[in-house]
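A.B. asks: sequence and predicted structure are below.
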Amino acid sequence: MESGDSAGPAAPAAGSQLVRLTLQGQQGPLRNQTALVDKSRSTVTYYVTSQSNLSAVVLYDSRNQGYVCYKPLEQSTCYLRRMEPWDLQTALNTSEQRAEQLPSHNNQTKYYREFLGIVAGQEVNPSRLGEAVQSLCEHSSIFWVRRGQGPGKQRLIYLCIDICFPSNICVSICFYYLPE
């Protein structure tokens, strides 16, 4: 995807399933989320517009080693981490759900905040990544991120991406810079 391209998903390929969600957030404003499942590539791609009107793409690529890739559409940067067992299960659950089974926001919906630290000076070589991540992050710098306890008082939160999964779990993923 070149910078300046449309934020929406491309036409689904054969074997893909496209599901659009409009979610009522905790705070009230609506946010949009579209999930594109591509079983042939073993990927689930979420196109998200958050409450703060920022758009992002979150890619779950379960092929080979498995990666989760975050791409804020207002930036020419991608953030990457290796999949964990919960990520793999989430991707599998999403690919098996039908539109009417996707999350409904009610008292059963669980909200979490997850902090990912951007590892300074740890730019990733795209040639070692799968086709899906290379395609999403074409013409972008790619940096490793890792889970953290939060930015602490001395670090500011850089950006947050809100995403909801079929398991009625919504996660606000917030990025901050780690010390070198």
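C.D. replies: Structure received. Numbering: from 1, shown residues only.

A.B. asks: from here on, just use CA atoms for contacts and neighbour counts.
C.D. replies: Noted.

A.B. asks: now the strands for this protein?
C.D. replies: 16-24, 30-38, 43-49, 55-61, 67-72, 77-82, 110-123, 141-148, 159-165, 169-177 (DSSP state E).

A.B. asks: buried residues, the first one. List them.
C.D. replies: Same thing as strand 16-24. In terms of neighbour count (16 or more other C-alpha atoms under 10 Å), strand 16-24 has its buried residues at Ser16, Gln17, Leu18, Leu21, Leu23.

A.B. asks: let's bring in a second one:
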Amino acid sequence: MVRCWKHSENRLEEARCTSTFPHKAFWVSLSASLLLVITVLGLTGHLNLSQPPSQPLQVARITFPDQTGVLVNQSVIVDQQNELVSLSVTSPTNKMSTVLFDIKHGLICYRPVNQDSCFLRKMDQSNYDNVHSLLHESQSQFQLSGNETQRQTEFLGVLAASQVDVSVLEEPLQALCQDRSVHWTTRAEPSKQRLVYFCIDICFPSNICVSVCFYYLPE
């Protein structure tokens, strides 16, 4: 309320008048605040919708018969968002080796039990074909048939002179091979004079089991 004065011929007359300016300013300020809040909420919702939802990790188990017919369990973790497939292979002595397929970067990393090293190799087409069934299947249990399972053996020679700096590897490989030396490997048939040091057996839902055996190439 604002007091107003008006002049007449003989005297000043006091009159009461009401100013509407403060009232209008309040509503204009309130409307601007609401508009700002709506704009912020709209932008936040748009950003949330534009980001792809994170996909949960899928855990699967592959049961397959070994060479003697005894069933073996192999656990699998599938990260579809980062295109990673990790296989945990348990030895008869209940010690675990890990094989990581990094599909995005085209690499396989082997971390065998009882070894202070990790071993790298580049994926070939057969590797992509084998992990495809794991990457795009949503089942949690795969039962392989002993009569239909195809068994293969791959020999990988360890290039001892080409050790890899762990810090230059991608994060999944760094975490897997922390505090270990990392060496490149190449596929090659060993001669009879070369000793095979260890093997890792891995199986895929396509009824293919691969025994990957490592040996060290001469310097």
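C.D. replies: Alright, I've got the coordinates. All values reported here derive from a predicted model rather than from experimental measurement.

A.B. asks: care to give me the TM-score?
C.D. replies: Here the superposed chains carry a TM-score of 0.84, computed using TM-score structural alignment, normalised by the length of the first structure; 166 aligned residues with a C-alpha RMSD of 1.9 Å.

A.B. asks: so can I have CSV of the strands of the first structure showing distance to Ala91 of the first structure?
C.D. replies: Output for the strands of the first structure, formatted as CSV (distance: least, C-alpha to C-alpha, whole Å):
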stretch, distance to Ala91 of the first structure
strand 16-24, 13
strand 30-38, 9
strand 43-49, 6
strand 55-61, 6
strand 67-72, 10
strand 77-82, 13
strand 110-123, 17
strand 141-148, 19
strand 159-165, 9
strand 169-177, 13
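
A.B. asks: who wins for proximity to Arg98 of the first structure among the ones you listed?
C.D. replies: Among these, strand 16-24 comes nearest to Arg98 of the first structure, with 8.3 Å by C-alpha to C-alpha.

A.B. asks: what span of the second structure is the closest one aligned with?
C.D. replies: Aligned using TM-score structural alignment, strand 16-24 of the first structure spans residues 57-65 in the second structure.

A.B. asks: for the residue nearest the centre of the second structure, which non-adjacent residue is spatially closest?
C.D. replies: Among the residues of the second structure, Asn82 comes closest to the average C-alpha position under C-alpha atoms, centre = their mean, at 3.5 Å. Excluding its sequence neighbours, the residue lying closest to Asn82 of the second structure (C-alpha to C-alpha, 6 or more residues apart in numbering) is Lys104, at 7.3 Å.

A.B. asks: the one you found against Val85, yeah?
C.D. replies: No - Lys104 of the second structure sits out of contact with Val85 when judged by C-alpha atoms under 8 Å, with a separation of 10.6 Å.

A.B. asks: would you mind telling me which of these two has more residues around it?
C.D. replies: Higher neighbour count among Lys104 of the second structure and Val85: Val85, with 23 against 9, using other C-alpha atoms under 10 Å.

A.B. asks: got the contact list for that one?
C.D. replies: Val76, Ile77, Val78, Asp79, Leu100, Phe101, Asp102, Ile103, Val131, Leu134, Leu135 (C-alpha atoms under 8 Å, 6 or more residues apart in numbering).

A.B. asks: of these, closest to Thr44 of the second structure?
C.D. replies: Comparing the contacts of Val85 of the second structure against Thr44 of the second structure with C-alpha to C-alpha places Asp79 closest, at 27.3 Å.

A.B. asks: what about the closest one, how many residues nearby?
C.D. replies: By other C-alpha under 10 Å, neighbour count at Asp79 of the second structure equals 17.

A.B. asks: wait, what's in contact with the alignment partner in the first structure of it?
C.D. replies: The alignment partner of Asp79 of the second structure in the first structure, by TM-score structural alignment, is Asp38. Residues near Asp38 of the first structure by C-alpha under 8 Å, 6+ apart: Ala13, Gly15, Ser16, Gln17, Val44, Ser95.

A.B. asks: let's see that with 7 Å instead.
C.D. replies: Contact analysis of Asp38 of the first structure by C-alpha atoms under 7 Å, 6 or more residues apart in numbering lists Gly15, Ser16, Gln17, Val44.

A.B. asks: what range in the first structure matches stretch 153-171 of the second structure?
C.D. replies: With TM-score structural alignment applied, stretch 153-171 of the second structure matches the range 113-131 in the first structure.

A.B. asks: tell me how far the matching stretch is from the chain's mean position?
C.D. replies: 13 Å (C-alpha atoms, centre = their mean, to the nearest Å).

A.B. asks: equivalent analysis for stretch 162-172 of the first structure, please.
C.D. replies: From the chain centre to the centre of stretch 162-172 of the first structure is a distance of 11 Å (C-alpha atoms, centre = their mean).

A.B. asks: ok, now stretch 78-98 of the second structure?
C.D. replies: That offset, for stretch 78-98 of the second structure, works out to 13 Å (C-alpha atoms, centre = their mean).

A.B. asks: go on, stretch 160-176 of the first structure?
C.D. replies: 8 Å.

A.B. asks: tell me, it lands on which residues of the second structure?
C.D. replies: Using TM-score structural alignment, stretch 160-176 of the first structure pairs with 199-215 in the second structure.

A.B. asks: count the residues that sit near Ser52 of the first structure.
C.D. replies: Ser52 of the first structure has 11 neighbours, counted by other C-alpha under 10 Å.
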